[in-house]
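> The sequence isn't on hand, but the structure is:
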């Protein structure tokens, strides 16, 4: 009966609003956007589980007049496909094309000039048009909000997985630069301690973004029927059992980077200016190299976990079929 905001569980500055249905006496199309305070939203998703009605078109017209973006979504595709499967002549692609064309035709009849309809099932998010909808929204959002949108999306397809990886890669240079600036300060042990803390902080972001942190994995376990340990056994990253400055230092030490940084810091005490430059460069390379390697490993773990989840859900061993879902 009134607008309701739902906070994203990880990104508190992201809100999804569920708005009252349009076309009722209390929410007439020409008054609707003012009543729901349209200016607070970045874009609108107009959802229909059957045919789009004239009130939807009126709403789209009002949104356009106020220079906001909107997207038509035809929901409950799983129910429609299940019903159509009973027909002997069933062909899924033809069925989806027909539904899309019918929706577009109906929207043209009620005044939408160039309609684009996205077909989606909330129970099968990896199927149909979710990627296309996400790409369209991302393309039309201001640059400063695209990164937030990408990280906030559930990690449900391989395409989203790759895009998240690229978004997170963009921040590695900034973290490495901060590390280099600290390394130039001639205080023994400071650079290594800061590097470990910076890397640990970024790794936690990676695990959270890819849905591999413990709270996310526990939710996955509840839907997949697997234990947390079974899911974690699919992960190869050295940090999947826990992230701390100690675990970061252990990995750094195993790759002999820790020793190299100690040596460089010793040089700084003898040759201040040149040593500081060398220390900064060494620290930059250390942090950027380790974060890139860790990000690749975590992205691979995410793909592997998602792959096995789909195998279980699809109840099939045909990798080509699973690839289509992802």
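Received, thanks. Everything quoted here is computed from the prediction, not taken from an experiment.
> C-alpha from now on. contacts and neighbour counts both.
Fine.
> Tell me how far residue 224 lies from residue 230.
For residue 224, the distance to residue 230 (Cα to Cα, to the nearest Å) stands at 11 Å.
> So for those two, which sits in the more crowded spot?
Neighbour count, other Cα atoms under 10 Å: between residue 224 and residue 230, residue 224 has more, with 15 against 11.
> What segments of the stretch 201-326 of the chain are helices?
214-224, 228-232, 245-254, 257-270, 272-314, 319-325 (DSSP state H, counting those that start in this stretch).
> Now distance to residue 207 too, for the ones you listed, in CSV please.
Output for the helices of the stretch 201-326 of the chain, formatted as CSV (distance: least, Cα to Cα, whole Å):
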stretch, distance to residue 207
helix 214-224, 9
helix 228-232, 12
helix 245-254, 14
helix 257-270, 23
helix 272-314, 7
helix 319-325, 23
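> second one coming, line it up with the first:
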């Protein structure tokens, strides 16, 4: 299966949005990895949910797919976007991202998260495994969301917003 960057090939604006989003994703995944290494029950789940509930709206905005951006589109284009979102099957595009939505999305990787919980209680090696799984889990969820955003933008032939000034 192609990556989000491969899917965006041929469209420089779309590829740039993917790269900006991946940079955000990488930073958040490092924070998730650090939280996963701490042997406090439930801390990593709370951190993952908080990170995703902030990250996903930022990614949506990079692609012009936040709820506010979609509401500003003309009615025909808005309908195209809604159809594309339905076709892709994402529950995280064009919606207010709540903790419940994030938890529903993370249930797809529930086994990894359970393994991460168990591994962190093994001194040193277990914490390293938990951190690695924490990083990989957040990257996986983020990459899946990026692919959904790319597919929606391509399907709806949506014009991307101008990139924000450097962060």
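It's in. Computed from a predicted model, the values in this text were never measured in an experiment.
> Give me the TM-score for this pair.
TM-score of the superposed chains, computed with TM-score structural alignment, normalised by the length of structure 2, equals 0.76; 146 aligned residues with a Cα RMSD of 2.3 Å.
> circling back to that earlier point, please identify the most buried of the helices of the stretch 201-326 of structure 1.
helix 272-314 (a mean of 19; mean count of other Cα atoms under 10 Å).
> Please name every helix or strand in contact with that helix.
When contacts are defined as 3 or more Cα pairs under 8 Å, 6 or more residues apart in numbering; DSSP states H and E, helix 272-314 of structure 1 packs onto helix 158-169, helix 172-183, helix 190-209, helix 214-224, helix 257-270, helix 319-325.
> quick one: stretch 26-44 of structure 2 aligns where in structure 1?
Under TM-score structural alignment, the match for stretch 26-44 of structure 2 in structure 1 covers residues 173-191.
> Pull up the gap between the residue in structure 2 sticking out farthest from the centre and residue 114 of structure 2, please.
Of all residues in structure 2, residue 123 has its C-alpha farthest from the mean position, at 30.3 Å, by Cα atoms, centre = their mean. Between residue 123 of structure 2 and residue 114 of structure 2 the computed distance is 17 Å (Cα to Cα).
> which residues sit in contact with the residue nearest to the spatial centre of structure 2?
The centre of structure 2 sits closest to residue 142, judged by Cα atoms, centre = their mean, with a distance of 2.9 Å. Residues in contact with residue 142 of structure 2 (Cα atoms under 8 Å, 6 or more residues apart in numbering) are 25, 56.
> what residue of structure 1 matches up with it?
Residue 142 of structure 2 maps onto residue 291 in structure 1, by TM-score structural alignment.
> how close does that match get to residue 196 of structure 1?
11 Å.
> Residue 246 of structure 1 now?
From residue 246 of structure 1 across to residue 196 of structure 1, the span is 8 Å (Cα to Cα).
> just residue 322 of structure 1 next, same as before
38 Å.
> that older thread, I would like the residues contacting the match of stretch 26-44 of structure 2, please.
194-195, 198, 262, 265-266, 268-269, 272, 275-277, 279-288.
> one more time with 10 Å, if that's ok
By Cα atoms under 10 Å, 6 or more residues apart in numbering, the surrounding residues in contact with stretch 173-191 of structure 1 are 192, 194-199, 202, 261-262, 264-270, 272-291.
> what residue of structure 1 takes the place of the residue farthest from the centre of structure 2?
Going residue by residue (TM-score structural alignment), residue 123 of structure 2 aligns to residue 272.
> Chain neighbours aside, what residue packs nearest to its match?
residue 186 (7.4 Å; Cα to Cα, 6 or more residues apart in numbering).
> so that neighbour is in which element?
Using DSSP states H and E, residue 186 of structure 1 falls within no helix or strand.
> so residue 73 of structure 1 is in which element?
Going by DSSP H and E, residue 73 of structure 1 is part of strand 69-74.
> Tell me the counterpart residues of the helix or strand that that strand is followed by in structure 2, please.
Downstream of strand 69-74 of structure 1, the first helix or strand assigned by DSSP H and E is helix 77-84. Following TM-score structural alignment, helix 77-84 of structure 1 has no partner segment in structure 2.
> Output the contacting helices and strands for helix 77-84 of structure 1.
If you count contacts as 3 or more Cα pairs under 10 Å, 6 or more residues apart in numbering; DSSP states H and E, helix 77-84 of structure 1 packs onto helix 92-109.
> now the angle between helix 77-84 and the helix it packs on, please.
Helix 92-109 of structure 1 and helix 77-84 meet at an angle of 120 degrees, taking axes from the mean of the first three to the mean of the last three Cα atoms, to 10 degrees as the criterion.
> Just the buried positions in helix 92-109 of structure 1, please.
For helix 92-109 of structure 1, a neighbour-count test (16 or more other Cα atoms under 10 Å) marks 96, 99-100, 103-104, 106-107 as buried.
> Quick check: which helices or strands does that helix pack against?
For helix 92-109 of structure 1, where contacts count as 3+ Cα pairs under 10 Å, 6+ apart, the packed elements are helix 54-65, strand 69-74, helix 77-84, strand 117-119.
> so which of these gets nearest residue 167 of structure 1?
Nearest to residue 167 of structure 1, of all these, is strand 69-74, at 23.4 Å by Cα to Cα.
> that older thread, sort out which one of the buried residues of helix 92-109 of structure 1 lies nearest residue 47 of structure 1 for me.
residue 103 (11.8 Å).
> For residue 12 of structure 2, grab the count of nearby residues.
Per other Cα under 10 Å, the neighbour tally for residue 12 of structure 2 reads 10.
> Looking for the alignment partner of it in structure 1.
Under TM-score structural alignment, residue 12 of structure 2 pairs with residue 159 in structure 1.
> how near is that match to residue 73 of structure 1?
20 Å.
> cool, residue 97 of structure 1 as well?
14 Å.
> Apart from its neighbours in sequence, what residue is nearest residue 62 of structure 1?
Among residues not flanking residue 62 of structure 1 along the chain, residue 30 sits closest, at 7.0 Å (Cα to Cα, 6+ apart).
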